[in-house]
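Participant: following is a predicted model, sequence given first.
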Amino acid sequence: MTTDVRSLREFKMPDVGEGLTEAEILTWYVKPGDTVTDGQVVCEVETAKAAVELPIPFTGVVEALHFPAGTTVDVGTSIIAVAVAGAAPAPAAPAAVPAAAAAPAEVEPERREVLVGYGPRTGSAQRRARRANGAAVAAPVAAPAVPAAVPVAPAAPVVPPAPVLPEGERPLAKPPVRKLAKDLGVDLRAVLPTGPNGVITREDVHAAAAAAIVEPVAAPAPAPVVEAAPALPVPTAAGDVRVPVKGVRKATAQAMVASAFTAPHVTEFVQVDVTRTMKLVRKLKETGELGAGVRVSPLLLVAKALLTAVKRHPEINASWDEAAQEIVLRGAVNLGIAAATPRGLIVPNIKDAGSRTLAQLAIGLGELVETARQGKTAPADMSGGSITITNVGVFGVDTGTPILNPGEAAILAFGAVRELPWVHKGKVVPRQVTTLALSFDHRLVDGELGSKVLADTAAILEYPKRLITWG
């Protein structure tokens, strides 16, 4: 016979952005008393990189929300408590209790840090029954009839550490498992795989996430939730308004200052006749050659022209390693697109954009822009960029001197396309003209290399057929 008991699980603010230290709770999707299931999204938080929805890694009833919406919480701090149903042996069946349970209660072992974002845990095995990396972990032994008793469980088997992967090697896992790990804040490199041929399974990820959660305790009465209204800028007597700088805007400001005062910027400009490119854009839209529903824009052709120029001059696809005092030549071109969102400027990137066809690039660009507009860009989509385009032309701006995205060697500003008088075939006629500006890190890129990349990009936009001959 068993008696249902409840234990309290604390879900801590995970590191959802590769080393971030805090996040602001934007919205709660649950309230005390609601039932939640494993994988259900319980809240949306904003980090210094993006807004992210957080799924909870266990099933139970919400006991308390520790912080109201609008609060900035440090990574590793518990944000929600959930009462999880469990079972314990009835007092009348002492023979079913392992011999280890008869031993005196041990002093709680020293707490130690584990996965980033889930805080410290102990080496105790007092948690619900589960599978951890293929090894069974015993369920907690509780005595409901004696409240003062401390549950003691058999010692958990030692779980071997995850194998150390060579630098740059990715753990083996299917895309859904990688997404689950990202949602739960689990580093796949720290997970011991149990699947065939060393593949990490969903169970492995859940086990790693559960192992980072503190042991259950008796469920207290639900704590009241203070639903504080978001802080609004308050005008001063003189009419001034102070707006707190946090989240994406704070990270952008810090990154731009670091970039401006670390990398020696050089910016070059060129005006180019893009009449043929604009005609090609219209033709692709009318014929639907790239596929049904695929969005075609001048930015798409600018991106393809830049990628072709980078292919011809791969030395510009580089980054500076300050610690090693080395130039790192990147293997893939992760093309960043600067996007203005209500939360500030973000730069998501299209992975390995240089290997994509024009149709594939169009699809990737459309998905990137739509996701950014919805504020759903994942932190992983904003890391690892190698070269960026900023489309200032959409604001009617001719050009600018863009600041490098930190860690990248170059950024291209695409200005407004205007009808201007232009010398064409010996006559002054109206043509579609734009201005391109390329900023680059002079530690990595000298004037010759930067000029060649900018000139090639302009030449392709003037005669887009070069995409075929040069690509």
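Facilitator: Received, thanks. All figures in this text were calculated on a predicted structure; none of them were measured in a lab.
Participant: drop to CA atoms for contacts and neighbour counts, all remaining ones
Facilitator: Will do.
Participant: can you tell me the distance between the two ends of stretch 10-18?
Facilitator: With C-alpha to C-alpha, to the nearest Å as the measure, stretch 10-18 spans 22 Å from end to end.
Participant: try this one next to it:
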Amino acid sequence: MTAVEQRFREFKMPDVGEGLTEAEILKWFVAPGDTVTDGQVVCEVETAKAAVELPIPFDGVVHELRFDEGTTVDVGTPIISVDTDPGAGEAAPQAAPAAGEAVAEAPAAAPESEEKEGRQANLVGYGAAPASTKRRPRKPLPSAQRSAPAPSAAAPAPQAPAPAPAPARPEAAPELNGSGRPARPLAKPPVRKLAKDLGIDLETVTPSGADGIITREDVHAAAEAAQAARETPVAAPATAAQGRERRVPVKGVRKATAQAMVNSAFTAPHVTEFVTVDVTRTMKLVSELKQDPELAGLRVNPLLLVAKALLVAIRRNPDINATWDEGNQEIVYKDYVNLGIAAATPRGLIVPNIKDADAKTLPELASALGELVGTAREGRTSPAEMSGGTITITNVGVFGIDAGTPIINPGESAILAFGAVKLQPWVHKGEVKPRQVTTLALSFDHRLVDGELGSKVLADVAAVLERPKRLITWA
């Protein structure tokens, strides 16, 4: 590693979740010239699961921010470079351009070229690419640079390109196509994949990177231009719809949720059962618990008792708490319950879970539920908090909805939907009286949960909510 490579260190986009491949830079907290210290948060990124703050692992002065806010970056790609020895001055990185004409004697000029080309052309995970493998085949290519210098100073130049281009990259010889650009567009593999996904021919893209390298921004610009060209001929409809439509890119949490729901719906055979139950006693208990000193300051609501009722039902029917392992063709039964709570946030629906919820007392469950909801609303839920769930509750009642057919969270066996609690006429003790009633819906994976097991679980939840004293007798 050269002195300049040691001095200018790069911070790469880390995998902040479990196997995530990309993240969007939401906000930079630093700018070029700012001093940073080990552990300081430099940016906030959004993954497919959550928004996460990234701390930098070394000290120095910010040299360059590689991407703008709003850019999606692959894991492993450098996003910021830091000068770890700012007192050394700028002489070393600035010396390379002056020696650029004499490529054969480029060792002294290597630091900047390595730094610049390592930023533009390296493959993720392959480390810093030597400048000679990138610049020497292409630097002498333009004819203007070969024919212009007639003096003897140009004599060493032909000696340097001679060994490198011939054996290493013979395809570099046809340097120009009809438009004066390299015959084969220069782009990193992730950029080529992006172009392929967007249907963009790299031959039509104007490069903006060093040495004619096509960047992600170049591909996106070409895609936007192509989209605009497609929309232009349809003048009348476009004019009619102008100002009445909004287009929002599908990314981050919403993109991940959409893909997960599609995978779940078309992988696990869903069965949904419904039951309508009188929860008058439960609602009365909620009011009493709010006055209990042991629960003072905690989140006490009907959802808390629904969660407790589901945990009791799981204890009585433990086989509902399982996962279908397609790869090994096994059913994995779990002796713990990580209870997921579906939460609507500005970034989309997320399902954080309460770890070992079955082992918590009612006050502990109330505290965990309050923290979960608060963190989700602030957009600070971590990927770890959304991983490892075993069963989920979705509270559609807060939106005034009576019931629904919820889609199972991937990797889980069931999901319980809790509908709105409404005052309705109900037969109670042989008489029709106004009672507080709700509807519960349980969707389960029919590969591992048969109708009997699913029905027993739903019936037990309903029984606890109808007579909450069963929280004690069945516990």
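Facilitator: Received, thanks. Computed from a prediction, not measured in an experiment: that's the story for all the values here.
Participant: superposing both, give me the TM-score.
Facilitator: Once superposed, chain against chain, the TM-score is 0.68 (TM-score structural alignment, normalised by the length of the first structure); 337 aligned residues with a C-alpha RMSD of 2.8 Å.
Participant: SS state for the equivalent of residue 268 of the first structure over in the second structure?
Facilitator: Aligned counterpart of residue 268 of the first structure in the second structure: residue 273 (TM-score structural alignment). Using DSSP: H, G, I helix; E, B strand; the rest coil, the structure places residue 273 of the second structure in strand.
Participant: nearest residue to the aligned partner of residue 373 of the first structure in the second structure in space, please, no chain neighbours.
Facilitator: Superposed on the second structure with TM-score structural alignment, residue 373 of the first structure falls opposite residue 377. Once flanking residues are discounted, residue 377 of the second structure sits nearest to residue 345: 5.6 Å by C-alpha to C-alpha, 6 or more residues apart in numbering.
Participant: what residue of the first structure takes the place of the one you found?
Facilitator: Under the alignment (TM-score structural alignment), residue 345 of the second structure pairs with residue 341 of the first structure.
Participant: ok, and the closest non-adjacent residue to the residue nearest in space to the middle of the first structure?
Facilitator: Computing the C-alpha centroid of the first structure and ranking residues by C-alpha atoms, centre = their mean puts residue 379 first, at 1.4 Å. Leaving out its chain neighbours, the residue that sits closest to residue 379 of the first structure by C-alpha to C-alpha, 6+ apart is residue 17, at 5.3 Å.
Participant: tell me the SS of that neighbour?
Facilitator: Recorded secondary structure, residue 17 of the first structure: coil (three-state DSSP).
Participant: same deal with residue 104 of the first structure?
Facilitator: Of the three states, residue 104 of the first structure takes coil under three-state DSSP.
Participant: might you report the residue contacts of it?
Facilitator: By C-alpha atoms under 8 Å, 6 or more residues apart in numbering, no residues touch residue 104 of the first structure.
Participant: could you look up the SS state of the nearest residue to residue 28 of the second structure once chain neighbours are set aside?
Facilitator: Computed as C-alpha to C-alpha, 6+ apart, the closest residue to residue 28 of the second structure that is not its neighbour in sequence is residue 43, at 4.4 Å. Here residue 43 of the second structure is recorded as strand under three-state DSSP.
Participant: residue 344 of the first structure reaches residue 249, doesn't it?
Facilitator: Yes. If you go by C-alpha atoms under 8 Å, residue 344 of the first structure and residue 249 touch, sitting 5.2 Å apart.
Participant: in the first structure, what stretch matches the helix or strand where residue 157 of the second structure lies?
Facilitator: If you go by DSSP states H and E, residue 157 of the second structure is part of helix 156-159. Alignment of helix 156-159 of the second structure against the first structure: no match, by TM-score structural alignment.
Participant: how about that helix: buried residues?
Facilitator: By 16 or more other C-alpha atoms under 10 Å, the buried positions in helix 156-159 of the second structure come out as residue 157.
Participant: quick one, what contacts the match of residue 345 of the second structure?
Facilitator: Counting by C-alpha under 8 Å, 6+ apart, residue 341 of the first structure touches 372-373, 375.
Participant: coming back round to it: so how far is residue 306 of the first structure from the residue nearest to the centre of the first structure?
Facilitator: From residue 379 of the first structure across to residue 306 of the first structure, the span is 25 Å (C-alpha to C-alpha).
Participant: what's the answer for residue 2 of the first structure, then?
Facilitator: Residue 2 of the first structure is 68 Å from residue 306 of the first structure, by C-alpha to C-alpha.
Participant: so those two - more neighbours on which side?
Facilitator: More neighbours surround residue 306 than the other of residue 2 of the first structure and residue 306, with 24 against 11 (other C-alpha atoms under 10 Å).
Participant: give me the secondary structure label for the equivalent of that one over in the second structure.
Facilitator: In the second structure, residue 306 of the first structure lines up with residue 310, judged by TM-score structural alignment. Following three-state DSSP, the label given to residue 310 of the second structure is helix.
Participant: now do the contacts for residue 310 of the second structure.
Facilitator: By C-alpha under 8 Å, 6+ apart, the residues touching residue 310 of the second structure are 457, 460-461.
Participant: now those residues as TSV including neighbour count?
Facilitator: Shown next, in TSV, are the contacts of residue 310 of the second structure (neighbours: other C-alpha atoms under 10 Å):
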residue	neighbour count
457	24
460	20
461	25
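Participant: so residue 308 of the first structure sits against residue 466, correct?
Facilitator: No. Residue 308 of the first structure lies out of contact with residue 466 (C-alpha under 8 Å); the separation is 9.3 Å.
Participant: have a look at these two and say which one is more surrounded.
Facilitator: Set residue 308 of the first structure next to residue 466 and count neighbours by other C-alpha under 10 Å: residue 308 wins out with 22 against 15.
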